[in-house]
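Enquirer: what follows is a predicted structure for the sequence shown.
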Amino acid sequence: MTHVVTDNCRGCRYTDCVAQCPVACFHVNEARVYINPGVCIDCGACIPACPVHAIVEEFDLAEDQQHWIGINAEAATRYPSIRARMAPLEGADDRRRALGY
């Protein structure tokens, strides 16, 4: 199994999760991060680090969120790996509040 970054990350791009990852499985673009399922070791360290609850274990994904498995896998091939924390996007705190966190 692997972990999956869902839509809650869009527009926030908090990277607290990246700082917790022991294997550098995260990839980043201008709007969010993704997890490379081929690198993720399913340690779970990233889950509590995410302030917007965007990271879910694959087997815990709701039916309507299953598409995120493929999105993360494909995006990991297109975007660069990230190994260090970055500043969140402008407006990230507003997005977090809008999500209820």
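Expert: Cool, got the structure. Numbering: from 1, shown residues only.
Enquirer: rest of the way, CA atoms for contacts and neighbours
Expert: Fine.
Enquirer: quick one: Asn36 from Val28, how far?
Expert: Taking CA to CA, to the nearest Å as the measure, Asn36 and Val28 are separated by 11 Å.
Enquirer: higher neighbour count, those two?
Expert: It is Asn36, of Asn36 and Val28, that has more neighbours when counted by other CA atoms under 10 Å, with 25 against 20.
Enquirer: okay, now the one to match up with it:
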Amino acid sequence: MTYVIAQPCVDVVDRACVDECPVDCIYEGRRSLYIQPDECVDCGACEPVCPVEAIYYEDDLPAGLGAHLTDNAAFFSDTLDGRPAPLGSPGGAAKVGPLGVDTPLVAGLPPQGPGDA
């Protein structure tokens, strides 16, 4: 089980969750943040600090946001545009830095502004 960052984060990318995460498992794409499911220890520290309520325990994802569970994992296991190989489990987001790419689901979303989530 893991936590998942869903659509409300797209184009917001508030890093309060990154600062709160004790295991450094929240990675930055171009338009969204992603939680590495193998590195997440399910502590839940990220969830209450998210200002847009984009972080959910995977079993608690609202029905309309369910695709983000698979999408979040795909960020680490699929080859994405601009990245030659899957990211895998690098063992910490800080040493990787912002990646500048997103999954096809996030990349294909229209721009998200206030009230658009």
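Expert: Ah, there it is. Just so you know, these numbers come straight off a predicted model, no measurement behind them.
Enquirer: hang on, Val18 of the second structure packs against Asp24?
Expert: Yes - between Val18 of the second structure and Asp24 there is a contact under CA atoms under 8 Å: 6.9 Å.
Enquirer: quick one: which of those two has more around it?
Expert: Between Val18 of the second structure and Asp24, Val18 has the larger neighbour count (other CA under 10 Å), namely 24 against 19.
Enquirer: tell me how far the more buried one lies from Asp38 of the second structure.
Expert: For Val18 of the second structure, the distance to Asp38 of the second structure - CA to CA - is 16 Å.
Enquirer: got it, and Gly113 of the second structure?
Expert: Taken as CA to CA, the span from Gly113 of the second structure to Asp38 of the second structure is 31 Å.
Enquirer: equivalent analysis for Gly44 of the second structure, please.
Expert: Gly44 of the second structure is 15 Å from Asp38 of the second structure, where distance means CA to CA.
Enquirer: Val96 of the second structure now?
Expert: For Val96 of the second structure, the distance to Asp38 of the second structure equals 16 Å [CA to CA].
Enquirer: with Leu87 of the second structure instead?
Expert: Taking CA to CA as the measure, Leu87 of the second structure falls 12 Å from Asp38 of the second structure.
Enquirer: all set, thanks.
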